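Q: Dropping the sequence and predicted coords here.
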Amino acid sequence: MYDLHDIVEMKKPHPCGTNRWEIVRMGMDIRIKCLGCGHLILLSRREFEKKMKKMLEKATPEDNTK
């Protein structure tokens, strides 16, 4: 599964050219941040799960204290 501050890959790349996203907010909606340009996107949990391709990096315990 995924958690706060994990790095994920989405099915479609962002227009800036990168496809690495950090999960910055979780709840009913999930906010992800493009690691290339810093753009933030808010998706419903259902839409996020449909568009996510795979998990790239798991967050470390230090990341979750931010």
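A: Okay, I see it.
Q: rest of the way, CA atoms for contacts and neighbours
A: OK.
Q: Could you check how many residues crowd around Lys33?
A: 19 (other C-alpha atoms under 10 Å).
Q: what does Arg46 give?
A: When neighbours are counted by other C-alpha under 10 Å, Arg46 comes out with 11.
Q: would it count as being in a strand?
A: No - under DSSP: H, G, I helix; E, B strand; the rest coil, Arg46 falls outside any strand and is assigned helix.
Q: Got another one to weigh against that:
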Amino acid sequence: MNLGSWPYGDPQYHLPGDIPERVDLENLRLSTQLILAAILDIDEAGEHVFDAIRHAHATP
């Protein structure tokens, strides 16, 4: 789950001071890279990506 800059949120978020110049571009780049890597990992694993989770939660 990506929560942006939480817990260090911008106090101007969704307020008049929320302007493009305040965007942390390095954080945006890293967040985008992380999300893309996760998507590609899930895509590569196909239907088996959640097998370990299913196995861990299976009732004996």
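A: Nice, I can see it. Computed from a predicted structure; not experimentally measured.
Q: Tell me how they score on TM after superposing.
A: Once superposed, chain against chain, the TM-score is 0.26 (TM-score structural alignment, normalised by the length of the second structure); 31 aligned residues with a C-alpha RMSD of 3.7 Å.
Q: Going by contacts, tell me the helices and strands next to the helix or strand where Glu22 of the first structure lies.
A: According to DSSP states H and E, Glu22 of the first structure maps onto strand 20-26. Contacting strand 20-26 of the first structure under the criterion 3 or more C-alpha pairs under 8 Å, 6 or more residues apart in numbering; DSSP states H and E are the following elements: strand 7-10, strand 29-34.
Q: Include distance to Met52 of the first structure when you put these into a markdown table, please.
A: Output for those, formatted as a markdown table (distance: least, C-alpha to C-alpha, whole Å):
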| stretch | distance to Met52 of the first structure |
| --- | --- |
| strand 7-10 | 4 |
| strand 29-34 | 11 |
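Q: Now do the buried residues in the strand holding Glu22 of the first structure.
A: By 16 or more other C-alpha atoms under 10 Å, the buried positions in strand 20-26 of the first structure come out as Arg20, Trp21, Glu22, Ile23, Val24, Met26.
Q: Touching the helix or strand harbouring Arg54 of the second structure from outside, list them.
A: Assigned by DSSP H and E, Arg54 of the second structure belongs to helix 51-57. Taking C-alpha atoms under 8 Å, 6 or more residues apart in numbering as the criterion, no residue outside helix 51-57 of the second structure touches it.
Q: can you pull the buried residues of that helix?
A: Per 16+ other C-alpha under 10 Å, helix 51-57 of the second structure contains no buried residues.
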